[in-house]
Each structure stands twice: as C-alpha cells, then as structure tokens.
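S.K.: only the shape, not the letters, is given here:
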C-alpha cells in the first residue's frame, strides 16, 4: 500500500502572510514605476530644458527652486519613492542570490539601514537647506537673498 500525499493545505497564520507581502511588493513596484517616470522626467525637463539648460544649475538655482514648498515636496517624493522602489528591487535580488539565511539577513539589514539613512539625510538636506547662508559669496546667492539681509 503506497502512502498518499496529503491534500490538506498547511495552516497559514492569520494576518499578513509572506505571499500577501510579495503581492503588495509587486503592486508597489507597478504603481511607483510610472509615478517615478513622471517625477523624474518633469525634474529633468525643468532643470535641463528650461532657461539656460545645464549651465543654469548652481547654488542659486537650487536655492531658488527649494524656496518653494512645491519643489521641496516634489524632490522629497522623488527621493523616497526612488529609494523604496530601488530598495525593493534589491531585496528581490538578495532573495534570489543569497542562498544562506544568515547572509540574506545581513544583506537585508544593510539594505534597510542604507535606504532609511539616505531618506533621513536627504529629507534633512531638502527641508533644512539655507538658501541665504551668512558667510557665502554674494555672487553665488539667489537674488531674493538681498531682501533677507
């Protein structure tokens, strides 16, 4: 008499399952891809195609752009989505190529620290950027800094 394989499904704990997490990871990648495409192409168009092109990008250009909350939030959204999108892609590569559980855990941890660290540092740069530093060369500052002093 041969043993029949069990047709009973293994019990899955309630709540968030691994399969559900992978489904949402897949959905996240499909949603953020087109959003990032719009954010990045608009960013490139504004920075490179309007005005004097690449020669206009200097401290004053960035200072003038980040004086507007719209561009601060635009750049923050671009930063966060790009890092989460790229981090999720790297997570999938780690899952595919790191065959030892301990190595996978180390690489996932390093990736998480890098993604969170860059998001935090980038956010600080965007929102604490001083367009009119006190000791800066006046020729490098945007024109609205004269009104501040």
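M.R.: Happy to help now that I have it. All of these numbers come straight from a predicted model, not from anything done at the bench.

S.K.: only C-alpha atoms from now on, for both contacts and neighbour counts.
M.R.: OK.

S.K.: distance between the helix or strand encompassing residue 25 and the chain's centre?
M.R.: Here residue 25 is covered by helix 18-44, with elements defined by DSSP states H and E. Distance of helix 18-44 from the chain centroid (C-alpha atoms, centre = their mean, to the nearest Å) equals 11 Å.

S.K.: second structure follows, compare the two:
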C-alpha cells in the first residue's frame, strides 16, 4: 500500500511566469463577446428588414432576395453576419472540444475539422453572396425571363 500525499494549501505558491506573446484564449474570449453583440444587431436588423418593412413576409420571394443581393450594402451586411456567425460558432465548438475531449490527438483532429468546416462554409457563402446572378440559367420559357431581359 502506498501513502498519498495531499498538497499543502497553506504553503505559498510560486509566482506563475506569463509567457510572452499573444494570449489566444483571451483573444477568443473577447471575440465571443464582441461578435455576440454585433450578431444580435445584425440578426435583428436582418429580421426586421425582411419580415416587417414593406409588405413583410409576403414580399419574400426570389425577386426580393435577388434585389437584396444586388445591393452592395446588403451584400456586406450578409457577409459580416456570415463571417461573424461561423467564426463565433467555430470558436464555441473549439471550446467545447477542448473542455470535453481528453485525448490530445482526437482533440487536435476535431478542432482542425471544426475550423476546416467553418473555413469551407465561409468561402462558399462568400462566393454565393458576391457571385449571385439571378438570371444565370434563365431561359425564355421561365417566369423570370422578362425581368432578366430588363436588366
């Protein structure tokens, strides 16, 4: 049988030496707070303009979306919302993985997979917003033919 010793809690602790450089955990913590506040503003602004202004929810159709995505203001609004939300979510998933996954290799693999997935979605979403062409593939028998001819 071996005796276990407990640490002396009354003993003075040696001062912790802080590593020089950027504290990434602190940067992530601050990012979550700032992006959370910005996302609340962006999301409620998005919902308000889409659901309450003008004809409200009855105006939501292909033409409404095409008109919004043709406006640079709304393109950048949507891009900012997309980027902030995906990075915010990926950072939250990274925190959960770091808290609950004990194996070093598994944890690194999962964190890597989360950031690759977020990066892929950011790239694809950005391409959709900036490369969106509502008239791409519209033929003369389409209901959008006249609208696209007017452009």
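M.R.: That came in fine, so what should we check first? Just so it is clear, the structure is predicted and the values come from calculations on it, not from any experiment.

S.K.: what value does the TM-score take for this pair?
M.R.: Here the TM-score for the pair of chains, by TM-score structural alignment, normalised by the length of structure 1, is 0.83; 141 aligned residues with a C-alpha RMSD of 2.2 Å.

S.K.: so which bit of structure 2 is the helix or strand following the helix holding residue 25 of structure 1 matched to?
M.R.: Remark: after helix 18-44 of structure 1, the chain's next helix or strand is helix 59-66, criterion DSSP H and E. Mapped onto structure 2 using TM-score structural alignment, helix 59-66 of structure 1 covers residues 62-69.

S.K.: buried residues, that stretch. List them.
M.R.: residue 69 (16 or more other C-alpha atoms under 10 Å).

S.K.: what does stretch 40-48 of structure 2 give?
M.R.: Those would be 42, 46, for stretch 40-48 of structure 2 by 16+ other C-alpha under 10 Å.

S.K.: pull up the aligned stretch in structure 1 for that stretch.
M.R.: Going by TM-score structural alignment, stretch 40-48 of structure 2 sits over residues 37-45 in structure 1.

S.K.: still on that earlier bit, which parts of the helix holding residue 25 of structure 1 are buried?
M.R.: Buried-residue list, helix 18-44 of structure 1, by 16+ other C-alpha under 10 Å: 25, 29, 32, 36, 39-40, 43.

S.K.: hmm, who's touching the match of helix 59-66 of structure 1?
M.R.: Stretch 62-69 of structure 2 has contacts (C-alpha atoms under 8 Å, 6 or more residues apart in numbering) with 74-75, 129-130, 132-134.

S.K.: mean per-residue distance, it to structure 1?
M.R.: Compared with structure 1 after the fit, stretch 62-69 of structure 2 shows a mean deviation of 0.9 Å (mean C-alpha distance after the TM-score superposition for structure 1).

S.K.: tell me the contacts of residue 79 of structure 2?
M.R.: Residues near residue 79 of structure 2 by C-alpha under 8 Å, 6+ apart: 125-126, 129.

S.K.: which residue lines up with it in structure 1?
M.R.: Match for residue 79 of structure 2 (TM-score structural alignment): residue 76.

S.K.: also residue 118 of structure 2?
M.R.: The alignment partner of residue 118 of structure 2 in structure 1, by TM-score structural alignment, is residue 115.

S.K.: quick check: the gap between its match and residue 73 of structure 1.
M.R.: Counting by C-alpha to C-alpha, to the nearest Å, the gap from residue 115 of structure 1 to residue 73 of structure 1 is 18 Å.

S.K.: more neighbours, those two?
M.R.: residue 115 (18 against 15; other C-alpha atoms under 10 Å).
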